[in-house]
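1. Following is a predicted model, sequence given first.
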Amino acid sequence: MIEDIWVDPAVSALRPDFAVLVMGVYGLRNGATDDRSRSWLAEAAEKAVAVDDPKVEAWRDAYRAFGAKPQRTRPSVDALVRRMPLPEINLVVDAYNAISVRHGLPIGGEDLGHYEGTARLIRASGDESFEVVEKGEPAIDHPEIGEVVWRDDSGVTCRRWNWRQCVRTRITEETTDALFLLERLAPMSLEELDAAGKELVKMLEEITPEVRVESRLVGDG
């Protein structure tokens, strides 16, 4: 699965410094937020990067580069560092949200059981489907032309690079196999990206000691 993940050259041209650490994690036993993950969230909130951290500002610049307004639809890490205390979702999501705010690093989590085909980061044509819930009912939205999106064979899985995830692939308490996308722009170093990945693996191993992890770097920044 992770061997086939790719980034479109049109995205690389937009931000040549972009790299993503891709992690496939298999055999998870997820569950509801507990005291352990609450402690992860609390510690991360205390050590979170500032809203004006250069690593967060780099993502605002990336959004402006493809026409998005980051003050209206914020990069995921920007939204998280403004949202304290951090939300309690489930064990796995709590873990990667904690890593995200501590490193100033957007992290996407996808349920591979609901994935179709290969993940790829592209600039949208505008006719791709994006599954959402509006007023409590399932609905289909579409990205803007030229918008940077993650997608699979079925449709868009995350709009505006890392702003909003589709309903179909979000990680739930029933998720057993997951895809994590740790997204880097300068000034974050590749060494810090690697360290963040290792921290996430350690937390996932606390949740499920026998979990199996594969990883690779896509793009070299």
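-> Sure, I can see it. Residues are numbered from 1 along each chain as shown.

2. from here on, contacts and neighbour counts on C-alpha atoms
-> Noted.

3. Now do the same contact list for the spatially most central residue of the chain.
-> The chain has Gly108 as the residue nearest its centroid, 1.5 Å off, counting by CA atoms, centre = their mean. For Gly108, the contacting residues are Asn162, Leu179, Phe180, Leu181, Leu182, by CA atoms under 8 Å, 6 or more residues apart in numbering.

4. distance between whichever strand or helix holds the third one and the chain's centre?
-> Phe180 is located in strand 177-184, with elements delineated by DSSP states H and E. Strand 177-184 has its C-alpha centroid displaced from the chain centroid by 6 Å (CA atoms, centre = their mean, to the nearest Å).

5. contacting residues around that strand?
-> The contact list for strand 177-184, computed with CA under 8 Å, 6+ apart, reads 17-28, 105-113, 171, 190, 193, 197.

6. In PyMOL, how would I select the buried members of those?
-> Filtering those down to the buried ones (16 or more other CA atoms under 10 Å) takes a single PyMOL command:
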select buried, resi 18+19+20+21+22+23+24+25+26+28+105+106+107+108+109+110+111+112+171+190+193+197
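
7. Strands - which of the contacts of strand 177-184 land there?
-> Among the contacts of strand 177-184, the members found in strands (DSSP state E) are 19-26, 107-111.

8. got CSV for those, with distance to Val51 too?
-> Formatted as CSV, the ones in strands among the contacts of strand 177-184 follow (distance: CA to CA, whole Å):
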residue, distance to Val51
Ala19, 22
Val20, 22
Leu21, 23
Val22, 25
Met23, 27
Gly24, 30
Val25, 30
Tyr26, 33
Ile107, 17
Gly108, 19
Gly109, 22
Glu110, 26
Asp111, 29
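
9. These: which two are farthest apart?
-> Ala19 and Tyr26 (22.7 Å; CA to CA).

10. residue ranges for the strands of the chain, please.
-> Using DSSP E, the strands of the chain run over residues 6-7, 19-26, 107-111, 120-123, 130-134, 137-141, 148-151, 156-159, 164-165, 177-184, 212-218.

11. Put together CSV for these, with distance to Phe66 on each row.
-> Shown next, in CSV, are the strands of the chain (distance: least, CA to CA, whole Å):
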stretch, distance to Phe66
strand 6-7, 15
strand 19-26, 17
strand 107-111, 20
strand 120-123, 9
strand 130-134, 18
strand 137-141, 19
strand 148-151, 7
strand 156-159, 12
strand 164-165, 16
strand 177-184, 17
strand 212-218, 21
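
12. put this beside the first:
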Amino acid sequence: MLAIDGESPVIDERIKEIAPGFRAMSIHVDATNAGQGSLSPKLLTDACNYVLQGGPTWAEAHLASWADAYVRFGSKPKRTPCSAQALRRRVLKDGSIPSINPIVDLYNAVSLKYAIPVGGENYDAYLGRPLLTVADGSETFETVMNGEAVIENPLPGEVIWRDDAGATCRRWNWRQGTRTRLDAAAGRMWFVLESLETMPDDALAEASDMLVDGLETLMPGCSVFAQRIAV
């Protein structure tokens, strides 16, 4: 097993007040000695077509729950929606989203098919354990603006993912930072699939299975450790 208890994500108790139905799948992957596989280019296309056909049936309810949670911590979901909502809007507007790289295409396909926020991180760039918490405003967040590297600070009260060095994702799962950005299927990786009570529990398990199956196909021989987390 790759991950041990000490590497499990930590959920701040205050998250329960913002999203009492929050539960997620945390997936650690070690591809250090893995082989190189490939995924069908239809994976992302099929996920986009599924959205255009109206799937999944719980999508609108689930994304509405995320919007409500964002409002509770002071965010404006129409301006800065959760990642799953942002992807879905792009597909409904443009008919598809562009391919980025196999690893990102995989977790975007999972996000679209299951209307669930999915994050992928370079775990070798992490310092300490992932922590879902409420920002005090002093945390640093590395990002890009107008093509230039910049450092932002989350707003006090904003829900963030962070490690010992600073924020890794702002407004819960709205925008990932550049420091821990995952851009290659190599080394150690960490993925998190985040759901609320309006997503069927078996659908969360299916989404996790789809991601794990894809990771094992893309990186044959990788080590995978998946665990459920909740408030």
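-> All right, it came through fine. Because the structure is predicted, anything quoted here is derived from the model rather than measured.

13. And the TM-score between these chains?
-> Once superposed, chain against chain, the TM-score is 0.92 (TM-score structural alignment, normalised by the length of structure 1); 218 aligned residues with a CA RMSD of 2.1 Å.

14. Provide a list of residues in contact with the aligned partner of Met199 of structure 2 in structure 1.
-> By TM-score structural alignment, Met199 of structure 2 lines up with Met188 in structure 1. Under the criterion of CA under 8 Å, 6+ apart, the neighbours of Met188 of structure 1 are Lys55.

15. can you give me the helices in structure 1?
-> 9-14, 35-46, 54-65, 76-81, 91-103, 190-207 (DSSP state H).

16. Quick one: list the elements packing against the last one.
-> What it means is helix 190-207 of structure 1. strand 19-26, helix 91-103, strand 177-184 (3 or more CA pairs under 8 Å, 6 or more residues apart in numbering; DSSP states H and E).

17. okay, the first one sits on what stretch of structure 2?
-> In the comparison with structure 2, strand 19-26 of structure 1 aligns to the range 23-30 (TM-score structural alignment).

18. Now the matching stretch on structure 1. Mean distance?
-> Mean deviation of stretch 23-30 of structure 2 relative to structure 1 after superposition (mean CA distance after the TM-score superposition for structure 1): 0.7 Å.

19. List the contacts of that stretch.
-> Under CA under 8 Å, 6+ apart, the answer for stretch 23-30 of structure 2 is 2-3, 8-9, 186-196, 204, 208, 222-231.

20. Excluding chain neighbours, what is closest to the aligned residue in structure 1 for Leu131 of structure 2?
-> Matched by TM-score structural alignment, Leu131 of structure 2 corresponds to Arg120 in structure 1. The shortest distance from Arg120 of structure 1 to any non-neighbouring residue, by CA to CA, 6 or more residues apart in numbering, is to Trp6 (5.0 Å).

21. In structure 2, point out the residues matching stretch 208-218 of structure 1.
-> Counting by TM-score structural alignment, stretch 208-218 of structure 1 corresponds to 219-229 in structure 2.

22. next one: the matching stretch to chain centre, how far?
-> 15 Å.

23. That one: which residues count as buried?
-> Judged by neighbour count using 16+ other CA under 10 Å, the buried positions of stretch 219-229 of structure 2 are Met219, Pro220, Gly221, Cys222, Ser223, Val224, Ala226, Ile229.

24. and of the residues you listed, the nearest to Ser111 of structure 2?
-> Closest to Ser111 of structure 2, out of all of those and judged by CA to CA, is Ala226, at 17.0 Å.

25. How much space separates the closest residue to the closest one other than its chain neighbours from Asn153 of structure 2?
-> Spatially, and ignoring its direct neighbours in sequence, Ala226 of structure 2 is nearest to Ile27 (4.3 Å; CA to CA, 6+ apart). In this view, Ile27 of structure 2 and Asn153 of structure 2 are 27 Å apart by CA to CA, to the nearest Å.

26. again with Arg162 of structure 2
-> Relative to Asn153 of structure 2, and taking CA to CA, Arg162 of structure 2 is found at 12 Å.

27. the more surrounded of the two?
-> Higher neighbour count among Arg162 of structure 2 and Asn153: Arg162, with 27 against 16, using other CA atoms under 10 Å.

28. which residues does the equivalent of that one over in structure 1 contact?
-> Under the alignment (TM-score structural alignment), Arg162 of structure 2 pairs with Arg151 in structure 1. The neighbours of Arg151 of structure 1, taking CA under 8 Å, 6+ apart as the test, are Ala119, Arg120, Leu121, Ile122, Thr157, Cys158.

29. tell me which residues in stretch 138-158 of structure 2 are buried?
-> Result for stretch 138-158 of structure 2 [16+ other CA under 10 Å]: buried residues Glu139, Thr140, Phe141, Glu142, Thr143, Glu152, Asn153, Pro154, Leu155, Gly157, Glu158.

30. Just the endpoints, please. Distance across it?
-> 11 Å.

31. before we move on, what about stretch 72-79 of structure 2?
-> 15 Å.

32. now Pro117 of structure 2: how far from Arg88 of structure 2?
-> Here the distance between Pro117 of structure 2 and Arg88 of structure 2 works out to 11 Å (CA to CA).

33. My error: substitute Thr168 of structure 2 in the last question.
-> From Thr168 of structure 2 to Arg88 of structure 2 the distance is 23 Å (CA to CA).

34. what's the answer for Trp66 of structure 2, then?
-> Noted for Trp66 of structure 2: a distance of 13 Å to Arg88 of structure 2, by CA to CA.

35. Looking at these two now, which is surrounded by more residues?
-> Using other CA under 10 Å as the criterion, Trp66 of structure 2 and Arg88 rank with Trp66 on top: 28 against 25.

36. Need the counterpart of that one in structure 1.
-> Using TM-score structural alignment, Trp66 of structure 2 pairs with Trp59 in structure 1.

37. Tell me who's in contact with its match.
-> Trp59 of structure 1 touches Pro75, Leu185, counting by CA under 8 Å, 6+ apart.
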